[in-house]
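A.B. asks: Got a predicted structure plus its sequence, pasted below:
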Amino acid sequence: MENKISIANLPTKIEKLKKISRELNVNIYIKRDDQTGTEISGNKVRKLEYSIKEAIDNGCDTLITCGGIQSNHARSTVAAGIKVGLSSVLVLRTNEEPEVDGNYLIDQLLGADIKFITSDEYSNKREEIMENIKSELLQNGRKGYIIPEGASNGIGSLGYIEFAKEVLDYEKEVGIEFDTIVVAVGSGGTYAGIHMGNNLYLDGKKRILGFNVCDTAEFFEEKVKNIILESKNYLNKENSKKINLESIEIIDGYVGEGYALSNESELDFIWNLAKNEGVILDPVYTGKAMYGLYNELKKNKFKETKNILFVHTGGLFGLFPKKNQFNFKKK
């Protein structure tokens, strides 16, 4: 699992959310994977370190990937590619002329080659469209490497197996043991990697809890299983045998108005957490997941839980297009 390039600032730090911990009478810590970098900030870079290494090893000169107009993954891919001398083509979903803001602004600053497609095309034809781009590049003497949405595939998820080592090192250093790790689920790869890391390095002792931010829990449970099965192809036989498909736990009910859509309660929660803890969540992933965790704890759903580690997967740039939705005049 060492066959990667090093781009991210690792290990990321862990800090306690003191006020919300007191309120809920449970210890909530946060792992700052939003601080893996600036242009490449967030969870995606852990995955890209493996995907891009494979691209380089295969003699590719161009990365091809996809996402929404405010995709954190797409922005990180372009920035990471530049650092190692690779070009990028982004296939971004939008049904209208996008405002140059947030991640899309960063994409433009980085000089990304961007292809816009509709939501319908994205749902039904994005793989075909990326394959066509790869074929066009080949005709022009270039070689493309396709990275799926969120880098959530077998090789990408290896980055979050390594994440488990950092958790173990922290536990040993400070004398704490987390019983639960919580993460937002938007494409499944980060959850899959943490689940595998739990099996390999944490003796399977942690409850790995995901909050889906789109689709359904059932959809992602199946997707996570498929990613894990694909990841096993990159592991040695001994480690592969240690990985199971059990205890995948994703809590539904906090998608809200839909993927990348925010309601007032979610935005108020992000605002209040920022004011109280000095930590800013994003509206697409971590805001929904932490909002879900908060409400589940308020309902007293996790009575045996004592020490929770929440994974901040980044996404700060995604807040800026939401600026007019915050009601800052509210007392």
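C.D. replies: It's in.

A.B. asks: contacts and neighbour counts: CA atoms only from here.
C.D. replies: Fine.

A.B. asks: mind listing the strands in the stretch 1-150 of the chain by residue range?
C.D. replies: Taking DSSP state E, counting those that start in this stretch as the criterion, the stretch 1-150 of the chain contains strands spanning 14-16, 27-32, 62-68, 87-93, 113-117, 144-146.

A.B. asks: Same list, the ones you listed, but as a markdown table with mean neighbour count and distance to Glu128 please.
C.D. replies: Putting the strands of the stretch 1-150 of the chain into a markdown table (neighbours: other C-alpha atoms under 10 Å; distance: least, C-alpha to C-alpha, whole Å) gives the following:
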| stretch | mean neighbour count | distance to Glu128 |
| --- | --- | --- |
| strand 14-16 | 15 | 40 |
| strand 27-32 | 20 | 35 |
| strand 62-68 | 24 | 12 |
| strand 87-93 | 24 | 11 |
| strand 113-117 | 17 | 12 |
| strand 144-146 | 23 | 11 |
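
A.B. asks: what would those strands look like in TSV with distance to Arg75?
C.D. replies: Listed next are these as TSV, based on distance: least, C-alpha to C-alpha, whole Å:
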stretch	distance to Arg75
strand 14-16	25
strand 27-32	19
strand 62-68	9
strand 87-93	9
strand 113-117	11
strand 144-146	15
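
A.B. asks: before we go on, here's another structure to hold up against the first:
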Amino acid sequence: MKSDDQQEIIIKSLNQISTIDLASLPTPLDEARRLADKIGLSKLFIKRDDLTGLAGGGNKARKLEYDFAEIIKGGYDVVITAGGIQSNHARMTAAAARKLGLDVKLVLGGADFDIPKGNLLLDVLFNAEIRYLVDDDANSSLEKEMQKWADELLNDGRKPFVIPIGGSTALGALGYVKAMQELAAQIESNNVQIIVGVGSCGTFAGTILGAKIFMPEAKVIGVSVSRTVDAIKNRTIELIRECSDLINYKINAEDCSIECYDDYHFEYGIITETGRQAVELAANLEGILLDPIYTGKVMAGLIDLAAKKVI
């Protein structure tokens, strides 16, 4: 089968899966000329998924379009999710729930605050009920607490829907399969390297799968903000396999090239010195705002990999 014919079949399968409009798409692709020159790259483009629009933007909006379509279709009345104390996913999930008239509960790994700041302040503004796991943000503990809360709500006659940490489901990862279709239409050649931050692996898996379909010459490189490379590879392969099944795309996930680096963080939620420098560099040279938890560390990784000639 010709690749064009295969793409058409995959696009048809993608379009048959229900979504609900939450993001402002397509997001721009901005060339960062001054930053590229500074760090020794011939060209550098930034896919502006900070401009997806939902409650301040971010990558999670693409995933939530799939999750909330399932939630509305299923008649659920309350959404539960979890993350770190400054979770972008928690903030955007709370906003999406309120936009669609649903109740929202958050389990956050960290201590309660007298004066909430950052994403936590927005969680409070969206009137999300929050449970804190003090000094315990391990994923397994967060997941157990979400399920416990869901059981309590079921006993009270509610119908809860649990979205995993980071929204990292095979269904949500389809948002980044589509994002690669979007990106392919914005660039002249797909012989590029795509640097993407990796946390709970959903965006990474969708990007790898989407690039394989729509940008077959592209190389996807992950920069971890929390997990080890081994943990990332195992979870990413699992998500690619499940995601490809949803769109009837035959792929051996184990044969996918998964390149990722875990050298640019030491503890989730804590800024690194190189991350701080990357945030300042992007702001001063391009007027682009990165954050200390995620994209600052990813930019620090990109800068170092460029210096080492990996990219």
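C.D. replies: That came in fine, so what should we check first? Predicted, not measured: the structure shown is a model, and the values here were computed from it.

A.B. asks: care to give me the TM-score?
C.D. replies: These two chains, once laid on top of each other, score a TM-score of 0.90 by TM-score structural alignment, normalised by the length of structure 2; 294 aligned residues with a C-alpha RMSD of 1.7 Å.

A.B. asks: circling back: how about the strands of the stretch 1-150 of structure 1, which one is nearest Phe163 of structure 1?
C.D. replies: strand 27-32 (10.1 Å; C-alpha to C-alpha).

A.B. asks: tell me, the closest one lands on which residues of structure 2?
C.D. replies: Equivalent residues of strand 27-32 of structure 1 are located at 43-48 in structure 2, counting by TM-score structural alignment.

A.B. asks: for the helix ranked longest in structure 1, packing partners?
C.D. replies: Among all segments of structure 1 classified by DSSP state H, the helix with the greatest residue count is helix 119-139. Packing partners of helix 119-139 of structure 1 (3 or more C-alpha pairs under 8 Å, 6 or more residues apart in numbering; DSSP states H and E): strand 62-68, strand 87-93, strand 144-146.

A.B. asks: So which of the ones you listed is nearest Pro283 of structure 1?
C.D. replies: Closest among those, using C-alpha to C-alpha: strand 62-68, at 13.9 Å.

A.B. asks: what range in structure 2 matches that closest one?
C.D. replies: Strand 62-68 of structure 1 maps onto residues 78-84 of structure 2, going by TM-score structural alignment.

A.B. asks: Next: stretch 276-287 of structure 1.
C.D. replies: Counting by TM-score structural alignment, stretch 276-287 of structure 1 corresponds to residues 285-296.

A.B. asks: mind listing what's buried in that stretch?
C.D. replies: With burial defined by 16 or more other C-alpha atoms under 10 Å, the residues of stretch 285-296 of structure 2 counted as buried are 290, 292-296.

A.B. asks: now stretch 122-129 of structure 2
C.D. replies: Neighbour-count burial for stretch 122-129 of structure 2 flags 122-123, 126, 128 (criterion: 16+ other C-alpha under 10 Å).

A.B. asks: go on, stretch 3-21 of structure 2?
C.D. replies: Here stretch 3-21 of structure 2 shows 10-11, 14, 19 as buried, counting by 16+ other C-alpha under 10 Å.

A.B. asks: Can you tell me which of the buried residues of stretch 122-129 of structure 2 comes closest to Ile39 of structure 2?
C.D. replies: Using C-alpha to C-alpha, the shortest approach to Ile39 of structure 2 within those belongs to Leu122, at 34.4 Å.

A.B. asks: what's the counterpart of the closest one in structure 1?
C.D. replies: Under TM-score structural alignment, Leu122 of structure 2 pairs with Ile106 in structure 1.

A.B. asks: What residues does the nearest residue to that match once chain neighbours are set aside make contact with?
C.D. replies: By the measure of C-alpha to C-alpha, 6 or more residues apart in numbering, the closest residue to Ile106 of structure 1 outside its immediate chain neighbours is Arg75, 6.7 Å from it. Contact criterion C-alpha atoms under 8 Å, 6 or more residues apart in numbering gives 39-40, 103-104, 106-107 as the residues in contact with Arg75 of structure 1.

A.B. asks: Which members of those are the farthest-apart pair?
C.D. replies: Taking C-alpha to C-alpha, the two most distant members of the contacts of Arg75 of structure 1 are Ile40 and Tyr104; they sit 13.5 Å apart.

A.B. asks: Sounds good, over and out.
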